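> Task: produce atomic coordinates for the following.
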Amino acid sequence: MPDYKELYLKLFRASEEAVNHLIAAQQECEELYLSQDEQEGTMEPLTKGRARSAEAE
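Now for the predicted structure:
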């Protein structure tokens, strides 16, 4: 009979590792974004015309 507790724990550990990996990647991207020059890092909202052309790409 399979050891369901061990199977559960293995999946739980893998899920936790995946979440931690995603959090680390997000934090790294946030740090890179914040370290950019202010002009270079500004984002502009899409207008309706630009949103449609972006969807077509």
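> Please count neighbours and contacts with C-alpha atoms only from this point.
Noted.
> Closest to the centroid, which residue in the protein?
Gln26 (5.2 Å; Cα atoms, centre = their mean).
> Not counting its neighbours along the chain, what's nearest Leu34?
Of all residues not flanking Leu34 in the chain, Gly41 sits nearest, at 7.7 Å (Cα to Cα, 6 or more residues apart in numbering).
> Look at the one you found and say how many residues are nearby.
Gly41: 12 surrounding residues under other Cα atoms under 10 Å.
> want to put them side by side, so please do this one too:
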Amino acid sequence: MPDFETMYFQLAAKVADVLDILLKAQQEGEREFVSEEPVPGLKVLPIRDENRDSE
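Below is the predicted model:
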């Protein structure tokens, strides 16, 4: 019979590794975006928080 506990922990470890890779990729992309010269005509729009606006 397969050792499901070991399989589960191996899967959880791999998922954690993938999340670390994705987080690092996001941070690198954000760092590159912030360090570049501004694009003419680019506007930063505020994100509307519907929960705060309805109060």
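> quick one: TM-score?
With the length set by TM-score structural alignment, normalised by the length of the second structure, the two chains reach a TM-score of 0.68; 44 aligned residues with a Cα RMSD of 1.9 Å.
> thinking again about what came up before, what secondary structure does the residue nearest to Leu34 of the first structure sit in?
Following DSSP: H, G, I helix; E, B strand; the rest coil, Gly41 of the first structure is assigned to coil.
> for Leu45 of the second structure, same thing?
Leu45 of the second structure is classified as coil under three-state DSSP.
> Around it, count how many other residues there are.
Count around Leu45 of the second structure with other Cα under 10 Å applied: 6.
> do the same with Glu5 of the second structure
For Glu5 of the second structure, using other Cα under 10 Å, the count is 9.
> how big's the offset between the helix or strand hosting it and the first structure?
Using DSSP states H and E, Glu5 of the second structure sits in helix 4-35. Averaged over the aligned pairs, helix 4-35 of the second structure sits 0.4 Å from the first structure after superposition, using mean Cα distance after the TM-score superposition for the first structure.
> Many thanks, have a good one.
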